[in-house]
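Trainee: Provided below for reference: sequence and predicted model.
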Amino acid sequence: MAKNAIVRQIWGNADTILFIFGGAAAEFSLNKAVDWLYFTGKLPADPLGRLFSTVVYAQQILFLDEESALRAIDKITAIHHAVEENRGMKIPDWAYRDVLFMLIHYSISAFELLERKLTGVEKEEIFEVFFRVGKRMNLKDLPQNYQDWLVVREQHLQENLLKSDFTMDLYKQYKKHLGFLRYMILLEGQKLVVPFHVKKLLNFSSISILPIFLWFYKISRKLKFDKLLKSALLPSDYKQQIFALDM
């Protein structure tokens, strides 16, 4: 993958990654297969730790050489197979596709929120990168291009999401681990990147106060004091890990 590839631009920026996983945290909570994350206990016990472990794998896939990236994908596959063996049942194939589709959607929506609109070619490039990941994981019934993905993605949203007790519990865990102010920022950020159907299921309003903050933050980046602003807002236990996401 070229050093200036759009996927590397997206996943080499801590700000964009935070929005990617903020959006994914909303959609994860609604997924009908979210009980698998409760089976391991890792997500509800430590949602922020789960975030960073996932980011590490994603960045390995996108920034390492091809052989190392393939090993990282195979390791992810092996971890999931071990969970399946422990539970005595298989994770539904559509659940794997849902996660892959989330990475595509939120890579695009987060970057467009913070930076600029992506071209059709760039969106196709993003799709192709994660399509190759899915093929390596032996996922079935993957759409073959970005336009086909748009159709299948909407079908998945309609069929595989449901507000449940897991949803409510996960949001309690987010609030517990983030604290009230950071939790409110998370909610406002989620409104800006999640699809309409997710907003509807979570009863999100169409109004967010975060764009005002983002405008101020973009100015702070130009003035080189954005790190101070982030230090004031980020959980102290994870500051260094978040800053290390910038590649």
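Mentor: Thanks, I have the structure now.
Trainee: when you work out contacts or count neighbours from here on, use the C-alpha atoms and nothing else.
Mentor: Noted.
Trainee: which residue is the nearest non-sequential neighbour of Lys117?
Mentor: Take Lys117 and drop its neighbours on the chain: the residue closest to it by Cα to Cα, 6 or more residues apart in numbering is Phe111, 7.8 Å away.
Trainee: same check on Pro47?
Mentor: According to Cα to Cα, 6+ apart, the nearest residue to Pro47 is Tyr174 (6.9 Å).
Trainee: my guess is the one you found meets Ala45, correct?
Mentor: No - counting by Cα atoms under 8 Å, Tyr174 sits too far from Ala45 to count as a contact (10.0 Å).
Trainee: which of these two has more neighbours?
Mentor: Each of Tyr174 and Ala45 had its neighbours counted (other Cα atoms under 10 Å), and the higher figure belongs to Tyr174 (21 against 15).
Trainee: what's the helix or strand for that one?
Mentor: Under the assignment given by DSSP states H and E, the secondary-structure element containing Tyr174 is helix 165-178.
Trainee: next up, a second structure to put side by side with the first:
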Amino acid sequence: MKMFVDNNSVVRKIWGKSDTVLFIFAGASAEFALNKAVEWLYFTGKLPSDPLGRLFSTVSYARKIVFSSTDEANKAIDTMHHIHAAVEHSRGYNIPDWAYRDVLFMLIYYSIASYELLEEKLSDEEKEEVYNVFYRVGVRMQLKELPHTYVQWLPVREAHLTADLKKSEYTADLFKQYKKHLGTMRFKVLIEGQKLVVPDKVKELLQFRDHSLLTPVVPLYKISRLMKMDWMLKNILLPHGYKAQINELDVYAG
């Protein structure tokens, strides 16, 4: 059986640990709130009513693709494509292609940023490997104008950050919903975690200071993982409803 991602790929290491996935989730939740196309998900009502669940479902789809056979991964991608097509039909016009690319670009960027924060720097070849996986996802979703390589993608990513992000009433509402669903303490941790991985443009728009209160905590967290004590921190910080789902992500734990 041919797998969508090779068994020894760094992409599986990135998406096989819950803490790395959580930072992908944290970064994407910040950037997504700034995206000019976020109002599309307000159209269905699903995003404001359950922003964490909606974002986590996107992350879960990505993870399913990473650990599936090529046939199963393609089915999952096709399902995503059909769901969005149904929303487009209901609203009467298409979600812009750049909005799809933006979500894909978030998964690429935060996969790399989160792994490098918690593990080690990736080589150029490994970054290309990450890009290639999500490039193939984009091709399957029939996205246009995707750069063919990681190096070609870098300036396109920067252009998207400049053109497609703005602080709006949706941004304010989403962060209000994050706080409501997480609680004050966990929301504060989310903000500090976002500061560790989001690009400068996102920091600027959200008026984040450069320093995160979690910066000195990250080395301690790495030690706690080695001592098998990280579950205690996750138990404190994770919303109860997501603990089981997140624990299931630890394919490479230990």
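Mentor: Perfect, thanks for sending it. Because the structure is predicted, anything quoted here is derived from the model rather than measured.
Trainee: returning to what we had before: now do the buried residues in the helix holding Tyr174 of structure 1.
Mentor: Judged by neighbour count using 16 or more other Cα atoms under 10 Å, the buried positions of helix 165-178 of structure 1 are Phe166, Thr167, Leu170, Tyr171, Gln173, Tyr174, Lys175, His177, Leu178.
Trainee: and Lys90 of structure 1, what element?
Mentor: Here Lys90 of structure 1 is assigned to no helix or strand, by DSSP H and E.
Trainee: show me what contacts the residue mapped onto it from structure 2?
Mentor: In structure 2, the residue paired with Lys90 of structure 1 according to TM-score structural alignment is Asn94. With contacts defined as Cα atoms under 8 Å, 6 or more residues apart in numbering, the neighbours of Asn94 of structure 2 are Ala85, Glu88.
Trainee: how close does Asn94 of structure 2 get to Val87 of structure 2?
Mentor: Summarising the geometry, the distance separating Asn94 of structure 2 from Val87 of structure 2, computed by Cα to Cα, to the nearest Å, is 9 Å.
Trainee: wait, what's in contact with His211 of structure 2?
Mentor: Applying Cα under 8 Å, 6+ apart, one finds that His211 of structure 2 lies in contact with Lys195.
Trainee: what's the helix or strand for it?
Mentor: When the helices and strands are read off by DSSP H and E, none of them contains His211 of structure 2.
Trainee: could you measure from it over to Leu196 of structure 2?
Mentor: Distance from His211 of structure 2 to Leu196 of structure 2, by Cα to Cα: 8 Å.
Trainee: and Arg153 of structure 1, how many neighbours?
Mentor: Neighbour count for Arg153 of structure 1, taken as other Cα under 10 Å: 20.
Trainee: one more: Leu100 of structure 1?
Mentor: Other residues near Leu100 of structure 1 come to 18 when the count uses other Cα under 10 Å.
Trainee: for the helix or strand it falls within, name the packing helices and strands.
Mentor: Assigned by DSSP H and E, Leu100 of structure 1 belongs to helix 93-114. The elements that helix 93-114 of structure 1 packs onto, with contact taken as 3 or more Cα pairs under 8 Å, 6 or more residues apart in numbering; DSSP states H and E, are helix 6-11, helix 14-30, helix 120-136, helix 180-193.
Trainee: what residues are up against the aligned partner of Glu27 of structure 1 in structure 2?
Mentor: Following TM-score structural alignment, the counterpart assigned to Glu27 of structure 1 within structure 2 is Glu31. Contacts for Glu31 of structure 2 were tallied using Cα under 8 Å, 6+ apart; they are Met106, Leu165, Val198, Val202.
Trainee: so which of those comes closest to Trp15 of structure 2?
Mentor: Of all the contacts of Glu31 of structure 2, Trp15 of structure 2 sits closest to Met106, with 14.0 Å by Cα to Cα.
Trainee: against Thr44 of structure 2, how distant is the closest residue to that closest one other than its chain neighbours?
Mentor: With sequence-adjacent residues excluded and distances taken as Cα to Cα, 6+ apart, Met106 of structure 2 is closest to Ala28, at 6.1 Å. Distance check for Ala28 of structure 2 against Thr44 of structure 2: by Cα to Cα, it reads 20 Å.
Trainee: what about those two, which has more around it?
Mentor: Ala28 (24 against 13).
Trainee: that one against Tyr110, yeah?
Mentor: Yes - Ala28 of structure 2 is within contact range of Tyr110, at 7.1 Å (criterion: Cα under 8 Å).
Trainee: now the contacts of Glu31 of structure 2 in CSV, with neighbour count and distance to Lys13 of structure 2?
Mentor: Below are those laid out as CSV (neighbours: other Cα atoms under 10 Å; distance: Cα to Cα, whole Å):
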residue, neighbour count, distance to Lys13 of structure 2
Met106, 20, 18
Leu165, 20, 30
Val198, 24, 21
Val202, 24, 26
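Trainee: aligned to Glu66 of structure 1, what sits in structure 2?
Mentor: Taking TM-score structural alignment as the alignment basis, one finds that Glu66 of structure 1 is matched in structure 2 by Thr70.
Trainee: count of neighbours near the corresponding residue of structure 2 for Gly49 of structure 1?
Mentor: Applying TM-score structural alignment, one finds that Gly49 of structure 1 aligns to Gly53 in structure 2. Using other Cα under 10 Å, Gly53 of structure 2 is surrounded by 16 other residues.
Trainee: can you name the next helix or strand after the helix or strand hosting Gly53 of structure 2?
Mentor: Following DSSP H and E, one finds Gly53 of structure 2 within helix 51-66. Note on helix 51-66 of structure 2: by DSSP H and E, the next helix or strand toward the C-terminus is helix 70-91.
Trainee: with structure 1 overlaid, how far apart is that following helix on average?
Mentor: Average distance, helix 70-91 of structure 2 versus aligned residues of structure 1 after superposition (mean Cα distance after the TM-score superposition for structure 1): 0.4 Å.
Trainee: from Gln158 of structure 1, how far off is the counterpart of Leu143 of structure 2 in structure 1?
Mentor: Taking TM-score structural alignment, the alignment pairs Leu143 of structure 2 with Leu139 from structure 1. The span separating Leu139 of structure 1 from Gln158 of structure 1 equals 20 Å under the rule Cα to Cα.
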